[in-house]
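A.B. asks: the following block contains a protein sequence and its predicted model.
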Amino acid sequence: MSESGDLMRVLLLTFFHGLGHVVRTARVGSALVDAGAEVLVGTAEPARHIMTARGLDSFPLTELPPFPPREPGEEPPPPPDGRIRLADPEYLTTCLAEERAAIAEFRPDMVVSDFRVTGAVSAALEGVPAAWIVNSGFFEFPFPQVLRDVVPQLIELGVPEETARRVLGDVLYIPDWSRFDPLSGIASRESGAALGSLAEIRHVGPVLKEAPDRAPSRAEARKRLGVDADVPLVYVSLGGTAQGYGSLTTIASLLGSVPAHTVLVTGPNIPPERLPAHTADTVLAYTEDSMAWTRAADLVVTHGGHTSTMEALCLGTPLLALPGHAEQEWNASRAVSLGTGEILPADAVADAFLPTVTRLLDDQGLARRAREVGEALADRDGAAELASHVLAFASLSALARGAS
């Protein structure tokens, strides 16, 4: 337990620029505070307002710049040395220095990282237990690249090999149910070996911005958002990074032909002015009301990010996924397996988007199945379960250290 002897201290470290990581971390922070912990969050400066809105103390972390928007069909430039950006030695050195300084000053009982690849390593170097929050789709992409590129670079920077290889720390929290995010689906041999180093893997249920059973009803959400109760509504959000720009550019001009009121959220890294040809009825760069829009909508168009997919499932809204990589396809397949949505491959978006959206809006069976799934999933709060386990694990770890 912390030196004050009264409150457990938890340091949260989150990766940016994907908003899902940041929003999820903020929700966990709130749950930890509610459970009686003292919380400090490290995140990139542009995301700190999300922590402030939650009443959480935070400090800035250096983060990689966002990917620049790419035109439809444009491939990302290959890294100069063939490695993922996260393996940049200057970036890793800075991350370790900032994180270790925060640990030394805050003296947490546990460090919890949401895909901040150095978080658990920094914790181990400071003698503090650590955990990761990540959905199992990441163990297909991009986690194998983290093991192949980041871990050797950490060793080259002087991190002991055993510590560098335990990049996941002690506990893995999967913000989902095993039914939708099974470990048996992980085919990567590198990831399987890394999972074997953990003390515990725990499925805690979805960690959303709010507990699903506290979300407003569809009628309440529409009233709050100013949407007519009887008008069909399509909510489009392809993530907080700029990686969905190609698909967003393709569909933006088609939204005016969708037989519904369309709401387009571009994300903080794609200014709305980058989409001058859009025909959406409402355009937002960012919204704090993603769950309200999802509840109010008749259809959600998403990139297949884990948070947006689980919001649609838990709130009972059909979805159409336009995934950009394997992890997003993995997430979207969870919804498709329950008959609550469809996946549209990138090469089919231009021709199939409009007829697919029109068909899904008319499918009352799809809407009914989505509502049934939402009702079944709405009574479990992954953030509260995660927070409870963090405090129990940290307490037992402190007792073990005191006895040694």
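C.D. replies: Structure received. All of these numbers come straight from a predicted model, not from anything done at the bench.

A.B. asks: hey, let's count contacts and neighbours off CA atoms from now on
C.D. replies: Noted.

A.B. asks: in a helix, that's where residue 58 is, yeah?
C.D. replies: No: going by DSSP: H, G, I helix; E, B strand; the rest coil, the assignment for residue 58 is strand, not a helix.

A.B. asks: wait, it touches residue 44, no?
C.D. replies: No: Residue 58 sits out of contact with residue 44 when judged by Cα atoms under 8 Å, with a separation of 9.6 Å.

A.B. asks: common neighbours of the two, please.
C.D. replies: With contacts taken as Cα atoms under 8 Å, 6 or more residues apart in numbering, not a single residue reaches both residue 58 and residue 44.

A.B. asks: all helices in the stretch 201-350 of the chain, in order from the N-terminus.
C.D. replies: 218-225, 245-252, 290-296, 306-315, 326-337, 349-362 (DSSP state H, counting those that start in this stretch).

A.B. asks: tell me which of the ones you listed sits nearest to residue 258.
C.D. replies: helix 349-362 (6.6 Å; Cα to Cα).

A.B. asks: put this beside the first:
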Amino acid sequence: MAMRLLIIAEGATLAHVGRPLLVAEEAVRRGWHVVFARPRSYAWMTRNAAFDVVDLDAQSPEVFARRLASGSPLYDLATLDAYVDADRTLVRTHRPDAVIGDFRLSLAVSARLEGCRYATLSNAYWSPYCVMDGRWPVPDIPMTRFMPIGLAEVLFNLVRPLAFGLHASPMRQLRAKYGLSPSGVDLQTAYTDADLVCYCDFPGLFELKDAPSTHIVVGPLVWSPDVPVPEHWMQLRDDRPVVYFTLGSSGRADLAVSAARALAEQGHQVIMSSAGRPISPGGLPGVFLSDMLPGEAACARASVVVCNGGSPTTQQALLAGRPVVAVPTNLDQFLNMSALQKHGLGRVVRSDRFSPERLCAAVAEMSAATGDSASRFHASHAVRSAAAVIAGQLEHS
């Protein structure tokens, strides 16, 4: 009998729908029955799906972004409690053999209440078993705007355990409400509380210590929108360097125009994706704007990739053997870029210290770097895709 799989894509950002989409496609190739739940605002991503798709009630990306920017817990108890009801209804309706979630934190409770195997997609830098070198990086938060970064980082690390506890508090309350122990649930365990934890990162990029066998690094799940290469790419000249520029769905969109202008003035041709956000460079010469781009093709066409530092675009860059310059804002992006900097794969221009001059200097530096390090991580990617690894784990567990 074919395996039945329920996938719940929270939709906080594009990546939280794109990654599970790849798993769904792999499951269908294996002959499984797949039900894919995603917010209605992402219907365009599943328009040609070869599996069943249902709408999912979820907090909007805009609310998620506001909570992230303000330093508030990303979900309150009322939201998570409503998620549990919705999750349980989906499980009872579709009776899956397993459920996969991508940042659907409520599944740690709802899947267990329904006795259903639960796998989560995550990143290794959120693992409680990830080895951190020194202090955690301080993200773009109010205090970094008026004090030296070194001092802000010291203060951030002093208050971080308390802040992480505050962020995990709604999950502890949720567990207690449904009779599950809240003891020991901090932010990292809340993000990775599942029967199978799949870290969607390149092997060797992050170090895990004493991780149980249920925590596995599966490789990157790199999704790109199914859109054609823009016709205006035909205007790109071979005698001038190309930069692929995108701040994705969660970067500082207000910096995009000044960044693109500065790169163009330095002689770069800028192929730019707004990721569906209202960005308009106003017809700047040398800047080629699209709403969405095929990310892998864009990385391959460029010599340097400029992005927000999140794992989706940086992984596309590494697969193309391209170095990264990041303009990160949130902690997730800073954590990802810490590893890339450590391995010589990228440079950071902090969003709270951004200037066009700093960006251009970082791009010039990375343009001069070879792609050897990036190619090494490309070569380390398993022949089987991450989606196939995840499917195999579920099939044999």
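C.D. replies: Received, thanks. Here the structure is a predicted model, which means the values were calculated and not measured.

A.B. asks: just the helices of the stretch 201-350 of structure 1: most buried one?
C.D. replies: Mean neighbours per residue, mean count of other Cα atoms under 10 Å, is largest over these for helix 306-315, with a mean of 26.

A.B. asks: what about that helix, how far off from structure 2?
C.D. replies: Helix 306-315 of structure 1, aligned to structure 2 and superposed, deviates on average by 1.4 Å (mean Cα distance after the TM-score superposition for structure 1).

A.B. asks: and that helix, what does it pack against?
C.D. replies: helix 19-34, helix 290-296, strand 299-302, helix 326-337, helix 364-377 (3 or more Cα pairs under 8 Å, 6 or more residues apart in numbering; DSSP states H and E).

A.B. asks: does the equivalent of residue 43 of structure 2 over in structure 1 sit in a helix or strand, and which one?
C.D. replies: Aligned counterpart of residue 43 of structure 2 in structure 1: residue 48 (TM-score structural alignment). Using DSSP states H and E, residue 48 of structure 1 sits in helix 48-53.

A.B. asks: give me the contact list for that helix.
C.D. replies: With contacts defined as Cα under 8 Å, 6+ apart, helix 48-53 of structure 1 is touched by 22-23, 26, 41, 57-60.

A.B. asks: what's the average distance for it when superposed on structure 2?
C.D. replies: Mean for helix 48-53 of structure 1 is 2.4 Å (mean Cα distance after the TM-score superposition for structure 1).

A.B. asks: burial count for residue 204 of structure 2?
C.D. replies: Counted with other Cα atoms under 10 Å, the neighbours of residue 204 of structure 2 add up to 14.

A.B. asks: and the gap between the alignment partner in structure 2 of residue 105 of structure 1 and residue 114 of structure 2?
C.D. replies: Under the alignment by TM-score structural alignment, residue 105 of structure 1 pairs with residue 93 in structure 2. Going from residue 93 of structure 2 to residue 114 of structure 2 by Cα to Cα, to the nearest Å gives 12 Å.

A.B. asks: ok, the two, which is more surrounded?
C.D. replies: Each of residue 93 of structure 2 and residue 114 has its neighbours counted (other Cα under 10 Å); residue 114 has more, 15 against 9.

A.B. asks: about what we covered before: now, among the contacts of helix 48-53 of structure 1, which is nearest to residue 194 of structure 1?
C.D. replies: residue 22 (24.1 Å).

A.B. asks: follow-up on the earlier one: in a markdown table: the helices and strands packed on helix 306-315 of structure 1, plus distance to residue 195 of structure 1.
C.D. replies: As requested, those are exported to a markdown table (distance: least, Cα to Cα, whole Å):
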| stretch | distance to residue 195 of structure 1 |
| --- | --- |
| helix 19-34 | 20 |
| helix 290-296 | 32 |
| strand 299-302 | 29 |
| helix 326-337 | 17 |
| helix 364-377 | 27 |
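
A.B. asks: out of those, which gets nearest to residue 244 of structure 1?
C.D. replies: Nearest of these (Cα to Cα): strand 299-302, 9.5 Å.
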